[in-house]
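# Sequence and predicted structure are below.
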Amino acid sequence: MGRRTTIKDVAAEAGVSVTAVSLVLNDRPSRVSEETRRHILDVAERMNYVPNQVARTLVTQRSMLLALIVPDIQNLFFAGLAKRIEDECQQAGYSLIVANSGDSRQTEQRLISRLAGRGVDGVFLIAAGESCADVDELRSDVEACPCPVVLVDRLIDVDWCDGVGIDNRAGGRLAARFLVESGHRRIACISGETSVGNAAGRRDGFLEGLAEVAISPVAVVEGDYRYDSGYEASEAIVASGATAVFCCNDLMALGLMQGLRHMGRSIPDDVSVIGYDGIAERFGFGAMLTTIGQKIGWLSHEATTLMLDRIDTQDGSDEAETVVLPPELIRRGTVAQLRRP
């Protein structure tokens, strides 16, 4: 393996001082002429010079690394969110490390400590379900972390940590309103695990939306945000006689639709289905699925902007900022319009 090209090598080849090369390559103010600057950059490119990030970190006190901890990287929403956050980080000159907690509080705790120990400049955290239920331990981890932490997606009602997420309760109400306006009265819901704040918010908002027009759900089935739980709920949905179902994420909606088809039901003629996330189409699934979109691009941009602001200021302020974004209804082909009685 060849020897790594150093700043000294570039300086010798360009016929200038090491200081001049350092100033130019680090884009710092200097009296180096524009002609010399271009010459240094050309030489560095020709010699395949790659900055020594360890040395740069010692000077700038920044690793230019950020970390994202997700509960389940196999979940299409988290995978899509990770990709968009990585894109935002790259545009800002940062690299992103993605780590999977397996929705385990213990694993999440270990990852926060390990990543902070590796010198990342900040941690994006989609909290594990257990952490959402026991925020005291999560707070201890966040406050012990030497770098900024931004909660993403699974917002917890706290004033000690920055967070960016979607208004899940509003999303549930939006789904209920749309189904009622479409003429449905026998309506069911498949929720996620209600220990997770997002699932409870979506379900509660949906039930509130139905209650506003004096409608009680014919069935409420608790799933786990995975495809199989939607599929397995299909029997209960058929038995309830529901004409429409709100699923608290797109994966369960896709599973439910497959289960209904195996039972001989047509969508949306027999049963209308609305999901939540707006992510399935990005992966080639659910192109016709009506859903509540989470504006994943906006969510990623706001989370990254907040993180970079915290890194830049590092002012020690205890005042946390929470950004709550509105959801949107994405109308496609899985909700039928019924005649009003």
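Received the coordinates, thanks. Residues are numbered from 1 along each chain as shown.
# use CA for all of it now, contacts and neighbours both
Will do.
# Would you mind confirming that Leu115 is in contact with Ala67?
Yes. Using Cα atoms under 8 Å, Leu115 is in contact with Ala67, at 7.2 Å.
# is it true that Glu35 lies in a strand?
No. Under DSSP: H, G, I helix; E, B strand; the rest coil, Glu35 falls outside any strand and is assigned helix.
# Can you get me a residue count around it?
8 (other Cα atoms under 10 Å).
# Leu65 too?
Count around Leu65 with other Cα under 10 Å applied: 18.
# Equivalent analysis for Ser182, please.
The number of residues packed near Ser182 is 17, by other Cα under 10 Å.
# show me the contacts for it.
By Cα atoms under 8 Å, 6 or more residues apart in numbering, the contact set of Ser182 is 335-338.
# Relative to Pro268, how far out is it?
Distance, Ser182 to Pro268, by Cα to Cα, to the nearest Å: 12 Å.
# what do these two both touch?
Joint contacts of Ser182 and Pro268 (Cα under 8 Å, 6+ apart) are 335-336.
# Below is an additional structure, to be compared with the one above:
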Amino acid sequence: MRITRRVSQADIAKRAGVTQAAVSLILRDKATSIPEETRRRVLDVAHELGYRADPLARRLATGRSQLLGVFTYERVFTARHGGWYHPFLLGIEEEAERAGQDLLLFTSAATSGPIRSIYADGENKLRLVDAAVLLGRDEIPAELEQLVAEGYPFVFIGRRFLRGGREVPNVAPGYAAASQELADRLLDRGHRRISYLGSNPDLPATGDRLHGLREAIPGIAPEIVPLDAVKPSFVDTLLDRGVTAVVVEGMAYAEALRLAVEQRGLKVPDDLSIAVAGVAEDEDAGGFWAGFDIPGRRIGQVAVQRLLERLDGGEATTDTVECAERQGKSVVEARSR
């Protein structure tokens, strides 16, 4: 097999009859004092010879790798198409491509054992890239502390905090505002006994949802139970208390509660309204669930924008992306029992 040598700037300079320094200026679009005729001749020769810029040389010249990382604390790819993280990854990819950046995915599965770690081998492996987006619910707080101490530029998808309550750079859904608006809509439809169903009140996302709901419904009762505890007997408990609507923290809880209602011989929303706070962009293709959407794609785009701003000398920021209202069939007017 014949291997063809890469065309160099020296080759272009020789063919065009100019210096290599002039070729370098022209190809980097910095030839402000070079005549237009010369600039055009060099570009034509470069095209004729099939010149392609050496990415390593370009990166050495700029001091950047032109690589952004995506580190995941949990699996983001599922057997089925799409999934919870797919919209976030899609937005990250789109914005990186728009900015001329390549992406490198870190999983650490081979070195970390069951827990994925940025520092699995004692070194910050994210140093391979200029900056990184971090994903996952099972983050290691000490690692975030270390990244901040090192001054390493990163953005977390979702709100995260250091010891002492300091918030790390992040882009998150506007859960609090969307939850308050959702509660107002339920109240407008006559619901007065409303419960919240979720898994962990200590998670920032759950706390934001509850904060928003309590702005509209100060006495809302949170039901913090594991997913496998959502059974017909749980539905009986809700109905015995006169609950007419339940706000659930995601699609897994929504589907589990609907199944439990049906096993009880009842129906959603006729006997119990369910609102989802919130629905990922790849979920609920049938449009059944009411609540609000999670703008994962937009969040991924904003995360990359903030990383590039940091690399250009900008300050670390925290950003909230608005969640859109979801009009579905799972909520109806409250009915007295």
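Yes, it's here. Keep in mind it's a predicted model, so treat the numbers as computed, not measured.
# Reformat the contacts of Ser182 of structure 1 as CSV; add distance to Val123 of structure 1.
Output for these, formatted as CSV (distance: Cα to Cα, whole Å):
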residue, distance to Val123 of structure 1
Val335, 39
Ala336, 43
Gln337, 45
Leu338, 47
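# Still touching in structure 2? Go through those residues.
Using both residues aligned by TM-score structural alignment, their matches' Cα atoms under 8 Å, structure 2 keeps these contacts from those: 336-338.
# Downstream of the longest helix along structure 1, the next helix or strand is which one?
Counting residues, the longest helix found in structure 1 (DSSP state H) is helix 296-313. Next in sequence after helix 296-313 of structure 1, counting helices and strands by DSSP states H and E, comes strand 322-325.
# to the chain's geometric centre, what's the distance from that next one?
13 Å (Cα atoms, centre = their mean, to the nearest Å).
# name the helices or strands packed onto that strand?
Counting by 3 or more Cα pairs under 8 Å, 6 or more residues apart in numbering; DSSP states H and E, the packing neighbours recorded for strand 322-325 of structure 1 are strand 162-166.
# Quick one: the residues in structure 1 that the helix or strand containing Ser179 of structure 2 pairs up with.
Assigned by DSSP H and E, Ser179 of structure 2 belongs to helix 175-188. Under TM-score structural alignment, helix 175-188 of structure 2 corresponds to residues 168-181 of structure 1.
# The matching stretch vs structure 2, average distance?
Per the superposition on structure 2, stretch 168-181 of structure 1 and its aligned residues are separated by 2.7 Å on average (mean Cα distance after the TM-score superposition for structure 1).
# ok, now how distant is Pro141 of structure 2 from Gly165 of structure 2?
Pro141 of structure 2 sits at a distance of 12 Å from Gly165 of structure 2 (criterion: Cα to Cα).
# Oh, that last question was meant for Tyr51 of structure 2, not what I typed.
In terms of Cα to Cα, Tyr51 of structure 2 sits 53 Å off from Gly165 of structure 2.
# More neighbours: these two, which one.
Higher neighbour count among Tyr51 of structure 2 and Gly165: Tyr51, with 16 against 8, using other Cα under 10 Å.
# What is the three-state secondary structure of whichever residue in structure 1 pairs up with the more buried one?
Matched by TM-score structural alignment, Tyr51 of structure 2 corresponds to Tyr49 in structure 1. The local conformation at Tyr49 of structure 1, judged by three-state DSSP, is coil.
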